[in-house]
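1. Quick one: sequence plus predicted model below, questions after.
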Amino acid sequence: MRLKSGVQVLSALVVFLLMVACDAQQANDGRTATAVHEAVKAMVPDSRSGDSAMDKLAKEYVQLVLELGNHDDSYVDAYYGPAALREIASQSQSSPADITERGESLLKQLPSVTLGDGSIDNLRRHYLKTQLAALVAHAHGLAGGMPRNFAKEARALYDTKPPKQDLASFNPLLDELELLLPGSEPLSSRVAKFRHGYEIPADRLQVVFDAAIEACRLRTKKFIPLPDKETFILEYVSDKPWSGYNWYKGGAHSLIQVNRGLPITIDRAIDLGCHEGYPGHHTYNALLEQALVRGRGWVEYSVYPLFSPQSLIAEGSANYGIDLAFPDEEKTRFEMEVLYPLAGLEPKTAEKYERVMALVDQLGFAGNEIARQYIDGEIKAEQVPTLFEKYTLMSPAKAAQRKDFVDAYGAYVINYNWGKKLVADYVERGSHSNAERWQRFARLLSSPRLPSSLDW
């Protein structure tokens, strides 16, 4: 991004100096980064796909995704494939029931998958089968034939089985927060007041995000070879239900939007910079496009259906990418030394703030359980906001909004935290250094892996 003020120039300089210091501490990681580059490069062959039968089936899959998008505005999150397919889809009169039937027929035509075979061609077959099965499930639901059930929805749409958890198991986290933030008001109110003191002033938002995103990008580029001319446009918006969003446009270009209509606390700068940009959604989509769409000519990766197993990998890797780019105490240190001064905030209590927010983050799994109980009919609608307020410490307004999110998106809530755990398990399995973790992470972002093929 372009720097527009002296403060921004200063922020970029501080980021640069910090990264130089990190270079000295991570010499071994830097040497191993070459292996990461080679791993990603190996995903890109010298020639296009020669499997015309699979390519034909893949194109039919893309057509079905685009046509189902006619019935669900949220379904097609990104598409940068052939314009002709989009045009044909826009003219389609197929109903969700029609699409269900066509999807089931296409599933029967796909070649079999060998379980445990991690070869790229077998992973492609598994990807198409699993994504297509999720499409059929979603189309079936839109046609009115899929009763709500949290576990079945998670399995059908996201290719996973999230754990059930007793809400009482989260009480120790709440007890620790009670000690950190004593008082007579409801704990959710105390957390809200505490967070308010760490909000980024509106006139400092740009400079803080410039510095945070640049740091995320520099740390990612150390280990992952980003495509040439990759870039994004950063916009600030209002009146959105989310804090940030990445709209991938193809050609290694994204539109990243940050919702300034919601309070943005200092920790969200790094979180959003990594999650939406580097090494999160922007990086994931750019690497998939480079390795699989342009490298292999696999058209199925030019479309991203939101309610699909790919979302668990996308959201999980974007959240895990924060910890990968800023391991251990590095995030807190960077915020204290760089972002707090740029935001005009006092860094002395930064460590306490990070501890509070880490506990609140762990309570996100309680949100999964509340969503499960609500979808499965174990609790009534009017109980949901109250439970979100008690166990996830949301404000009353945020808790009501979260209930609306569950009404609209159902089991999608698991993709952020459960997805992060599954990605972490994959990346850290057998990894003994930060560089090795980056290597496995880059391999994941450049491959057709889905939740059920993470062990292959």
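-> Great, that's in hand.
2. from here on, contacts and neighbour counts on C-alpha atoms
-> OK.
3. in stretch 399-411, what counts as buried?
-> Neighbour counts over stretch 399-411 (16 or more other Cα atoms under 10 Å) mark 399-400, 402-403, 405-406, 410-411 as buried.
4. Mind putting the residues you listed into a markdown table with distance to residue 6 and secondary structure?
-> Below are the buried residues of stretch 399-411 laid out as a markdown table (distance: Cα to Cα, whole Å; DSSP: H, G, I helix; E, B strand; the rest coil):
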| residue | distance to residue 6 | secondary structure |
| --- | --- | --- |
| 399 | 40 | helix |
| 400 | 42 | helix |
| 402 | 40 | helix |
| 403 | 43 | helix |
| 405 | 41 | helix |
| 406 | 44 | helix |
| 410 | 46 | helix |
| 411 | 46 | helix |
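5. will you turn those residues into CSV that also has distance to residue 206?
-> Formatted as CSV, those follow (distance: Cα to Cα, whole Å):
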residue, distance to residue 206
399, 28
400, 30
402, 28
403, 31
405, 28
406, 32
410, 34
411, 34
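6. Name the nearest of those residues relative to residue 33.
-> residue 411 (36.4 Å; Cα to Cα).
7. if I pick the closest one, what's in contact with it?
-> Contacts for residue 411 (Cα atoms under 8 Å, 6 or more residues apart in numbering) come out as 150, 153-154, 368, 371-372.
8. what's the closest non-adjacent residue to residue 393?
-> Excluding its sequence neighbours, the residue lying closest to residue 393 (Cα to Cα, 6 or more residues apart in numbering) is residue 188, at 4.3 Å.
9. my read is the one you found is in a strand, agree?
-> No - counting by DSSP: H, G, I helix; E, B strand; the rest coil, residue 188 is not part of a strand but helix.
10. take the one below as the second:
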Amino acid sequence: MTDSIVERYVRLGLRLDRRVEGTVDSYAGPPELAAEVAAGDLPGARALVDEAEALLTELPDSWLRDQVAGLRTCAGMLAGESRSYADEVHGYYGVRPSWTDESVFTEAHERLDALLPGTGPLAERLEEWRRSMLVPADRVESTVATVIAEARRWTGQLIELPPGEGVDLEFVREVPWNGYNTYLGDLRGRVEINVDRPMTGYQLLHLVLHETYPGHQAERAAKENLLVRGQGRLEETIVLAPTPQSLIAEGIGEIAPEQLLRGEAGAALAGIVRDSGVDLDLAHSLTLDEAVESCRWASVNAALMLHEHEAGAAEVSAYLQRWEMLNPEDAGRVIRFVTDPTSRTYSFNYPAGRRLCRAYAKAVPDGFRRLLTEQVRVGDLLRATV
């Protein structure tokens, strides 16, 4: 594979981002390449389709071809091509969404009923338990910083974290998300944590480990060190949202917490949360989260209801409140996320990525480390589930 093909791929991603802001999640490649694209004419949608199709004809079956297929789908949607929601998701990420039978949620509710104290409605008991586990607002920032340091120390036993690697931590307000890691390149990431929304001790651990170590920051830094610097893989300098890269990245982020919390590191990390004033029972929280996890597929059903079954927002909100046990405000957030043109397919990456990456990490020797350090393909994940 020649460098020119890889450079064309990077240019295609950067050019698509000029038409659909957010296509590029992060770019740490040659600045002159980005400057060249920025200085050029605004590309037409059909021209972008043609660029993607030309690359597909030249690329062998490979990780890079999977990526270009996602960009081809993005360019086609921009050009007005008509696809079902399920086809659009499959085109981006290489996995097709399907309906989860409500019996899955009923079983999860039964497990939760046994785990949660009280006898009232399940959603109210879950919310009451969460309120009892909130990290005090004045302790969130110090707890997050301490958890990051400890998680980084333990992650160093899973993969090599090179000298100079690290994160710049910021606390933000008035944003729609809980946390965000913007990879800056040169082994650095900027991690932003939303302090407007209260978090339980377990939610804080999950969020921080997802965004930093051994989640997003660990993955991007390891791949920059090993694949970009070590092997000269220019394609790893760009992270593109509408591609299989996102499904795998979010899958890594979703299973990252359990890599530490279910091992020796769990006691140390839980101790940090308890020092903040939360009476965290880590084993109970992990079991509870396992049950709640099954209910998160209700958000995928909600997206299918909205986009393929022509359901209205009120019906979908009621569905989410019943099966995912969300309050009306959080149900509204899900609906906005899966109807926003820039994010309507992205939520699928969390439950699907989690299921597939977890299966791969269990089935393949040294699987989690390989996810962090190699160009694992979605096809590899799917084969691990067979």
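-> Received, thanks. From a predicted model like this one, the values you see are computed outputs, not experimental measurements.
11. Aligned to the residue nearest to residue 393 of the first structure, what sits in the second structure?
-> Under the alignment (TM-score structural alignment), residue 188 of the first structure maps onto residue 123 of the second structure.
12. I'd assumed residue 326 was in contact with that match.
-> Yes - between residue 123 of the second structure and residue 326 there is a contact under Cα atoms under 8 Å: 7.4 Å.
13. quick one on the thing from earlier: got the contacts of residue 411 of the first structure as TSV, with neighbour count, distance to residue 62 of the first structure and secondary structure columns?
-> Listed next are these as TSV, based on neighbours: other Cα atoms under 10 Å; distance: Cα to Cα, whole Å; DSSP: H, G, I helix; E, B strand; the rest coil:
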residue	neighbour count	distance to residue 62 of the first structure	secondary structure
150	23	27	helix
153	24	22	helix
154	24	22	helix
368	26	31	helix
371	27	31	helix
372	23	31	helix
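14. Now distance to residue 444 of the first structure too, for those residues, in CSV please.
-> Compiled in CSV, these are given as follows (distance: Cα to Cα, whole Å):
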residue, distance to residue 444 of the first structure
150, 27
153, 24
154, 21
368, 25
371, 29
372, 29
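15. For the residues you listed, which two are the farthest from each other?
-> Checking the contacts of residue 411 of the first structure with Cα to Cα, the most distant pair is 153 and 368, at 12.9 Å.
16. picking up where we left off before, among the contacts of residue 411 of the first structure, which one lies nearest to residue 66 of the first structure?
-> Taking those together and measuring to residue 66 of the first structure by Cα to Cα, the closest member is residue 153, at 21.1 Å.
17. So residue 29 of the first structure sits against residue 439, correct?
-> No - Residue 29 of the first structure lies out of contact with residue 439 (Cα under 8 Å); the separation is 10.3 Å.
18. mind checking how far the match of residue 188 of the first structure is from residue 31 of the second structure?
-> Relative to residue 31 of the second structure, residue 123 of the second structure is positioned 50 Å away (Cα to Cα, to the nearest Å).
19. For the residue located most distally from the centre of the second structure, list the residues it contacts.
-> The outermost residue of the second structure, judged against the average C-alpha position, is residue 119 (34.6 Å), by Cα atoms, centre = their mean. Residue 119 of the second structure makes contact with residue 125 under the criterion Cα under 8 Å, 6+ apart.
20. who touches the residue nearest to residue 393 of the first structure in this structure?
-> 389-390, 393-395.
21. go again using 10 Å as the cut-off
-> By Cα atoms under 10 Å, 6 or more residues apart in numbering, the contact list for residue 188 of the first structure reads 177, 194, 388-396.
22. which one in the first structure is aligned with residue 237 of the second structure?
-> In the first structure, residue 237 of the second structure lines up with residue 302, judged by TM-score structural alignment.
23. Same check on residue 371 of the second structure?
-> In the first structure, residue 371 of the second structure lands on residue 444 (TM-score structural alignment).
24. Could I get the contacting residues of the corresponding residue of the first structure for residue 297 of the second structure?
-> In the first structure, residue 297 of the second structure lines up with residue 365, judged by TM-score structural alignment. Listed by Cα under 10 Å, 6+ apart, the contact partners of residue 365 of the first structure are 162-165, 167, 170, 371, 391-392, 413-414, 416-418.
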